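**Student:** Sequence plus the predicted model coming up.
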Amino acid sequence: MDEKQIRLNSAKAWLLASRPKTLTGAAVPVMIGLAFAGRDLGASDFGWLPALLCMLFAFVMQIDANFINDYFDFVRGNDDETRLGPRRACAQGWISPGAMRRAIIITTAIACCIGLPLVLYGGLEMILVGVFCVLFCFLYTTTLSYLGLGDVLVLVFFGIVPVCVTYYLQTEHFTIEVFAASIACGFVIDTLLLINNYRDIDNDIKAGKKTLVVRVGADAGRTAYLYSGVMAVVIGLLFAFEGHIFAFALPVLYLIPHYAAYRKMVRINKGKALNMVLGDTARNMFIYGLLLSAGILLNW
């Protein structure tokens, strides 16, 4: 895709602004929650409509978060010529700030419309879940990422909330297995934030953004990246103790590409070339999701 040929507010511009590669982070937790529900309910009792709504809500909220991040980082002046990560739509002039503001309103409204019918399956408390998802979607970029709380939010909103709520909407209860899987999922998806923050450590220090990597330093940030993936697999030991061997054994294979990405991270160390590790990490997250989901369903 030739970025020099992108017209203002064009379809190509909006596609880039939506950051399609990040959608794996939205898909994986829902996929894991649905795998547990499918295993525990069986095909005849599985709710296909709430499953579809959960996946669509996750996708739209991820795009909304990307738009919010693009706009507010542009307003703050964080996406300048020193940026090492993938180019951002507002900063590059692909999307006008006014159009991005309208898009944020529209995508937030669409997400709410998609999520509202889930009240029929999970009760009125689903409205509260939706409100918190939208609220923290804004607070992450505008406030919490500057306080070093991004990794906590990933654990909650890309792990615990989507995995557990997706399962609850199908079964109306939780299990310790599902909760453990949600924590493991959060650790895996946090690797994407860690590599982002590791690459941007110098710019974040300049911007006053106290990410976890800024707080602990680059060396410890690399170690956190490695052990976030390892922790996800270690948590999976619970599945083995419960007699679900495949749910533990298959995700162990994730450590092969994860360690390879870590070694590449160490070798590259700094600069735009770390974006290759970013791509590898997004792929590895999806691999983990597929392996864990397959392992869960094989223990049907």
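**Tutor:** Noted; the coordinates are in hand.
**Student:** contacts, neighbours, all on C-alpha from now
**Tutor:** Fine.
**Student:** Output the contacting helices and strands for the longest helix along the chain.
**Tutor:** Counting residues, the longest helix in the chain under DSSP state H turns out to be helix 48-76. Packing partners of helix 48-76 (3 or more Cα pairs under 8 Å, 6 or more residues apart in numbering; DSSP states H and E): helix 11-18, helix 23-41, helix 89-92, helix 97-115, helix 125-142, helix 161-171.
**Student:** redo that, cut-off 10 Å
**Tutor:** helix 11-18, helix 23-41, helix 89-92, helix 97-115, helix 119-122, helix 125-142, helix 161-171 (3 or more Cα pairs under 10 Å, 6 or more residues apart in numbering; DSSP states H and E).
**Student:** distance between it and the chain's centre?
**Tutor:** 10 Å (Cα atoms, centre = their mean, to the nearest Å).
**Student:** buried ones in it?
**Tutor:** Buried positions in helix 48-76, judged by neighbour count with 16 or more other Cα atoms under 10 Å: 50-51, 53-74.
**Student:** same check, this time on stretch 255-273
**Tutor:** Buried, per 16+ other Cα under 10 Å, within stretch 255-273: 255, 257-259, 261-262, 264-265, 269-270.
**Student:** let's bring in a second one:
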Amino acid sequence: FSAPIFLWTCLTALSVHAAGNVVNTYVDFMRGVDSQRSDDRTLVDRLLTPEELAHLGVLLYALGCVGFVSLVLLSPAKMEHLALVYFGGLSSSFLYTGGIGLKYIALGDVLVLVTFGPVSVLFSFMAQAGYVDLGVLLYAMPLALNTEAILHCNNARDRESDARAGAVTVAILIGPTGSHVLYALLLFVPYMVFTVLGVHFSLWWLLPLITLPQA
């Protein structure tokens, strides 16, 4: 375990994640999705101007790239392997709402499941271990499902405003009842998986259950 690699990995992943959120805020506002009733009111309340937010996004992506270069120098992993996963994650964070805007054609949920679970965990593992092990993707699935639960909850809340802006999300397609069922599954299936693993393999798998009362 390398503490410097861990810190640079955190900086890199968090910067790209934050940049993706900034792009989402910017594009939603420019498309007219965000309004006075929206949860994200950064631009609606003029806390920042669109230009300032765009500059912040560029800065965060640049910071992520600095972290990536540092990891290339420090990590035992091959540069091409790190680059493939890193730039795949970076592109995904942008394309969620930027570019073709996968969020608006009901593909944003799939993108989040892949990016903020398997891709993030695989990148972190490679940076530390120096090799690729697809087995770590199994550990990423509970994280991916819980992350998707947060996204789906937001989309379910914003169904009406998204529909008015012409966006198509999974929450819109399956309706209120389906959204509630899907949210419950995304939130609680990981706990079920951890319980089964804890009973059959190691009690350490039960550790995430301490968060169940707050779920």
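**Tutor:** In hand now; what should we look at? Since this is a predicted model, take the numbers as computed values, not measurements.
**Student:** Among the helices and strands packed on helix 48-76 of the first structure, which comes closest to D204 of the first structure?
**Tutor:** helix 125-142 (12.8 Å; Cα to Cα).
**Student:** That closest one relative to helix 161-171, how many degrees between them?
**Tutor:** Per axes from the mean of the first three to the mean of the last three Cα atoms, to 10 degrees, the angle that helix 125-142 of the first structure makes with helix 161-171 is 170 degrees.
**Student:** contacts for helix 125-142 of the first structure?
**Tutor:** Identification of contacts with helix 125-142 of the first structure by Cα atoms under 10 Å, 6 or more residues apart in numbering yields 57-58, 61-62, 64-66, 68-73, 76, 108-109, 111-112, 115-120, 143-150, 153-154, 157, 161-162, 165, 169.
**Student:** Would you tell me what the next helix or strand after that helix is?
**Tutor:** Under the assignment DSSP states H and E, the closest C-terminal helix or strand after helix 125-142 of the first structure is helix 150-155.
**Student:** residues contacting the counterpart of C112 of the first structure in the second structure?
**Tutor:** C112 of the first structure maps onto C65 in the second structure when the alignment is built from TM-score structural alignment. Listed by Cα under 10 Å, 6+ apart, the contact set of C65 of the second structure reads 11-13, 15-16, 59, 71, 86-87, 90.
**Student:** one step back: what's the closest of the buried residues of stretch 255-273 of the first structure to A249 of the first structure?
**Tutor:** L255 (11.1 Å).
**Student:** I figured that closest one was touching V230, is that so?
**Tutor:** Yes - in this structure, L255 of the first structure is within contact of V230 by Cα atoms under 10 Å, at 7.0 Å.
**Student:** next one: whichever strand or helix holds G198 of the second structure to chain centre, how far?
**Tutor:** Secondary structure assigned from DSSP H and E places G198 of the second structure in helix 170-200. Offset of helix 170-200 of the second structure from its chain centre (Cα atoms, centre = their mean): 17 Å.
**Student:** mean deviation (superposed) between it and the first structure, please.
**Tutor:** Average distance between helix 170-200 of the second structure and its aligned residues in the first structure, after superposition and using mean Cα distance after the TM-score superposition for the first structure, equals 2.0 Å.
**Student:** separation between the residue mapped onto K78 of the second structure from the first structure and M231 of the first structure?
**Tutor:** Alignment note (TM-score structural alignment): K78 of the second structure maps to G123 of the first structure. Taking Cα to Cα, to the nearest Å as the measure, G123 of the first structure and M231 of the first structure are separated by 33 Å.
**Student:** In terms of neighbours, single out the busier of these two.
**Tutor:** Set G123 of the first structure next to M231 and count neighbours by other Cα atoms under 10 Å: M231 wins out with 16 against 12.
**Student:** ok, now how distant is the counterpart of V189 of the second structure in the first structure from G279 of the first structure?
**Tutor:** Using TM-score structural alignment as the criterion, the counterpart of V189 of the second structure in the first structure is M231. Taking Cα to Cα as the measure, M231 of the first structure falls 21 Å from G279 of the first structure.
**Student:** gap between Y131 of the second structure and E80 of the second structure?
**Tutor:** 11 Å.
**Student:** Looking at those two, which one has more neighbours?
**Tutor:** Neighbour count, other Cα under 10 Å: between Y131 of the second structure and E80, Y131 has more, with 15 against 10.
**Student:** how about the nearest residue to the more buried one, chain neighbours excluded?
**Tutor:** For Y131 of the second structure, ignoring the flanking residues on the chain, the nearest one in space by Cα to Cα, 6 or more residues apart in numbering is A77 at 5.7 Å.
**Student:** okay, and stretch 165-180 of the second structure goes to which residues in the first structure?
**Tutor:** Taking TM-score structural alignment, stretch 165-180 of the second structure hits residues 207-222 over in the first structure.
**Student:** and the end-to-end length of the matching stretch?
**Tutor:** 21 Å.
**Student:** now do stretch 128-139 of the second structure
**Tutor:** Termini of stretch 128-139 of the second structure sit 16 Å apart (Cα to Cα).
**Student:** what distance separates it from the centre of its chain?
**Tutor:** Using Cα atoms, centre = their mean, the offset of stretch 128-139 of the second structure from its chain centre is 18 Å.
**Student:** Name the residues that touch it?
**Tutor:** 1-6, 9, 71, 74-79, 81-82, 114, 117-126, 144.
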